[in-house]
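Colleague: let's see this in three dimensions:
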Amino acid sequence: MRTTDEIYQELLSAFRERSGYGAEDACDLAVRLYAVAAQVQALECQADWVLNQSFPQTAQGAYLEDHAAMRGIARQAATRAAGTLRFSVEEAPTQDLSIPMGSVCMTEGGMRFQTTRAAVLAAGTLTADVPAEALESGSGGNAAAWSITVLAVCPMGITGCTNPAAFSGGADAESDEALRARVLDSFERLPNGANAAFYEEQALRHQGVAAAVAVGRARGIGTVNVYIAKSSGAPDAALLRAVEADLQAKREIAVDVRVLAPEESRLNVTVELDVGENGNFAAVKSAAEQAIAGWLTGKLLGKPILLAELGRLIYAVGGVKNYHILSPSSDRQGSATTLYILGELRVTEMGA
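Modeller: I've put the predicted structure just below:
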């Protein structure tokens, strides 16, 4: 890409060759030539940008989505983290306490979560568990167990809240690089209506499907099992039925297709962090927990769980000087039938 000054010098040189005399820097002609050079440089920038958007290898944003649409691929939308909120009282009540749908609790960092149905803390009991989700979509909603402790919209009579298990499944909208990889993969693994790429691509077109792995001859000749996962884990029955109905309509003749949920396997993660003498361990711990929870999602179905990848993720967290992964102690092989989900997550300070 030529700079404005380079184009200006070329214009001056061309003028000198044709006229036999040059133009002084401060003269009117020089000013005009410099203005022309600036416009030519802007046109070259525009032409270069248009060229980049013309190919999926370099396109960005909405233009990359247009290339994806030509391959029948859409950008995966952001999803909300889901989990369970546990509401509590200090003394067992003599009558039922209502917990309305939409009751809000927060982490100390201000991330908000709301209940997705109404519930009751029964008389004579101290706690009630209620399904909930993050108020905002994205990986920021992934929260470690016991990290949600603030009642934002307090149901009458309720004095405490927490989350006995991690909130997971929150994922940011698919990045350009991830979408680009899927688009380019669709050229390398051309779906032909009968291969694994065809079944996986069709499954991934359904909203909520974060990963899909097709296994041929799973139950003998002429059979195909397609395992799918949501970002939050195994799919629900409704999603399984929708994907299977779609694939049944599109499968090749005489092929028996089944869409199945993988078996969930909880993976406990224990990490020690060194944040240095002046580091804020609480802040770094929270960021590390969020990064780990955002990584270990349903998108990893069929892919190996590599300690090297986990280590890279932890070391990329701002403030981490060093780390030590205590568990898992070894890599986990990827499998279409097994989905690793986050179990107990413990992040402690190294040397404490």
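Colleague: could you use CA atoms for every contact and neighbour count after this?
Modeller: Will do.
Colleague: which stretches of the stretch 151-300 of the chain form helices?
Modeller: Here the stretch 151-300 of the chain has its helices, by DSSP state H, counting those that start in this stretch, at 176-188, 196-204, 237-250, 281-295.
Colleague: how about CSV for these, with distance to Ala211 added?
Modeller: Output for those, formatted as CSV (distance: least, C-alpha to C-alpha, whole Å):
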stretch, distance to Ala211
helix 176-188, 12
helix 196-204, 7
helix 237-250, 12
helix 281-295, 13
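Colleague: tell me which of those lies nearest to Cys154.
Modeller: Nearest to Cys154 among these is helix 281-295; the distance by C-alpha to C-alpha comes to 24.4 Å.
Colleague: packing partners for that closest one?
Modeller: helix 307-315, strand 338-349 (3 or more C-alpha pairs under 8 Å, 6 or more residues apart in numbering; DSSP states H and E).
Colleague: now do the buried residues in it.
Modeller: For helix 281-295, the neighbour count (16 or more other C-alpha atoms under 10 Å) marks 281, 284-295 as buried.
Colleague: which of these sits closest to Ala214?
Modeller: Ala214 lies nearest to Trp295 out of the buried residues of helix 281-295, by C-alpha to C-alpha, at 22.4 Å.
Colleague: quick one, strands of this structure?
Modeller: For the chain, applying DSSP state E gives strands covering 82-88, 97-99, 104-107, 112-115, 119-121, 127-134, 148-151, 160-162, 211-216, 223-229, 256-260, 263-274, 322-327, 338-349.
Colleague: can I get those strands in CSV with distance to Tyr8?
Modeller: Rendered in CSV, the data for the strands of the chain read as follows (distance: least, C-alpha to C-alpha, whole Å):
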stretch, distance to Tyr8
strand 82-88, 59
strand 97-99, 72
strand 104-107, 58
strand 112-115, 56
strand 119-121, 73
strand 127-134, 56
strand 148-151, 61
strand 160-162, 66
strand 211-216, 53
strand 223-229, 58
strand 256-260, 64
strand 263-274, 55
strand 322-327, 52
strand 338-349, 59
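Colleague: let's see this one next, to set against the first:
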Amino acid sequence: MPFSLPTLPDVRRNNRDNLAAFLKGADASVPNDALRVLSDMNAGGAFLNLKYLAWLARNFLPDLAEKSWLDRWAAILFGGRKAATFASGTITVTGTAGTLLPAGSPLATSDGIQYQTAADVYLSALATPVAVTCLTAGAIGNRDAGAPLSISVAVSNVSAQATVVLIDGGADTESDDDLRVRILLRIRNPPMGGCATDYEQWTLSLPGVSRVWVAPMEMGVGTVTVRFACDQLRASNDSLPTLDDCALVRAYLDTVRPVTVADLFVVPAIPQGIGPRILNLSNDTPSMRLAIEAALQGMLLEKAAPGQTIFACWISDAITEAAGDATFDLVTGDFAMTSKGALASLRAAFGGGIAFT
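Modeller: Below is the predicted model:
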């Protein structure tokens, strides 16, 4: 029989009844009587203890545990929560040819995020590329191409404004939900000396990695193929890792995988665009379209995997969740990925995108 936490009035009532039952002549039902006050004070303390025990019961296991308890589980199982990473990338700076822009020169965005140059650079007659690193860890340091940066401390013969080529690689500290998934994955799949879930857990332990797909023997007997996504780290690249990311993951996996594996392949997925076509949307507004796009992106984040067909019913359910009472007609069917390594994407750059007509 499940335990039900009694309410404070229930505890008070039980306390008065116990006094009447076990202390002859006691009557704690009289308002403002000293015995009534003492009884209710005792009941209040008992109720706090009951609430504390209920809180402990909720946090003992990681499926419902709060942040500090999750951190304890993570420290015990695999060393702790993944830390935030620092964004870095390239900007272009203009100025007088031959002028030195020294390493460590500070820059900032309009919202106060600080960056600094990574090395000494002599400017050329054209816009000069300069490597920069964000001084604040997390996704907040990522900047799209064309975003402006300002040089915080004036340098003679150097323009105060710089332009971002691309700054990415920043990911926030691992969230409670993501950490909970890793903890439960570890509990449900204890180490097995190199099975598919071992590779999944090893790869997920790396900063910035958010989803992993492992394909044993895809490249032949004794081989393992690993694909992964970096949903924050590479948000500007549709979550797909760069070749440098793949090399870093490969280098780490080589330190933990069994030596008996014939060969290990760490490769990015192949983006394949899907283009849902929505007709007769009854509430066709810009905000509704954005909500539908966000819902479809969320569905892909949950269900998309290399080679996984994206079924029309999944698309319809996501649109319905976003559209609410609005009506629509979905005239596209299932989207089958063309290869085992293909990953569904809504980005128009990959031949996808939503068509509202």
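Colleague: what about stretch 123-137 of the second structure, distance to the chain center?
Modeller: Put simply, stretch 123-137 of the second structure sits 28 Å off its chain's centre (C-alpha atoms, centre = their mean, to the nearest Å).
Colleague: same question for stretch 237-248 of the first structure.
Modeller: 23 Å.
Colleague: for it, which outside residues touch it?
Modeller: Residues from elsewhere that reach stretch 237-248 of the first structure (C-alpha atoms under 8 Å, 6 or more residues apart in numbering): Tyr199, Gln202, Ala203, His206, Gly208, Val257, Arg258, Val259, Leu260, Ala261.
Colleague: restricted to buried residues, select those residues in PyMOL.
Modeller: For the buried members of those, the matching PyMOL selection, counting by 16+ other C-alpha under 10 Å, is:
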select buried, resi 199+202+203+208+257+258+259+260+261
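Colleague: would you mind measuring the gap between the ends of stretch 92-102 of the second structure?
Modeller: 14 Å (C-alpha to C-alpha, to the nearest Å).
Colleague: what comes up buried for that stretch?
Modeller: Within stretch 92-102 of the second structure, the residues that qualify as buried are Thr92, Val93, Thr94, Gly95, Thr99, Leu100, Leu101, counting by 16+ other C-alpha under 10 Å.
Colleague: which position in the first structure pairs with Val165 of the second structure?
Modeller: Counting by TM-score structural alignment, Val165 of the second structure corresponds to Pro164 in the first structure.
Colleague: isn't that match right up against Ala145?
Modeller: Yes - counting by C-alpha atoms under 8 Å, Pro164 of the first structure does reach Ala145; the two are 5.4 Å apart.
Colleague: picking up where we left off before, how about the contacts of stretch 237-248 of the first structure in TSV, adding distance to Arg182 of the first structure?
Modeller: Shown next, in TSV, are the contacts of stretch 237-248 of the first structure (distance: C-alpha to C-alpha, whole Å):
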residue	distance to Arg182 of the first structure
Tyr199	14
Gln202	13
Ala203	13
His206	15
Gly208	16
Val257	23
Arg258	24
Val259	21
Leu260	22
Ala261	22
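Colleague: tell me which two in the contacts of stretch 237-248 of the first structure are the farthest apart.
Modeller: Between all members of those, the farthest pair (by C-alpha to C-alpha) comes out as Gly208 and Val257, at 20.1 Å.
Colleague: map Thr90 of the second structure onto the first structure.
Modeller: Using TM-score structural alignment, Thr90 of the second structure pairs with Thr84 in the first structure.
Colleague: excluding its backbone neighbours, what's nearest its match?
Modeller: Pro131 (4.5 Å; C-alpha to C-alpha, 6 or more residues apart in numbering).
Colleague: counterpart of that neighbour in the second structure?
Modeller: By TM-score structural alignment, Pro131 of the first structure lines up with Ala131.
Colleague: how far away is that match from Ala139 of the second structure?
Modeller: 18 Å.
Colleague: likewise for Pro258 of the second structure?
Modeller: For Pro258 of the second structure relative to Ala139 of the second structure (C-alpha to C-alpha), the value is 34 Å.
Colleague: out of those two, which sits in the busier spot?
Modeller: In this view Pro258 of the second structure and Ala139 are compared by other C-alpha atoms under 10 Å, and Ala139 has more residues nearby, 22 against 12.
Colleague: hmm, Glu174 and the more buried one touching each other?
Modeller: No - counting by C-alpha under 8 Å, Ala139 of the second structure does not reach Glu174; the two are 11.4 Å apart.
Colleague: wait, Pro306 of the second structure touches Ala342, no?
Modeller: Yes - counting by C-alpha under 8 Å, Ala342 is a contact partner of Pro306 of the second structure at 4.8 Å.
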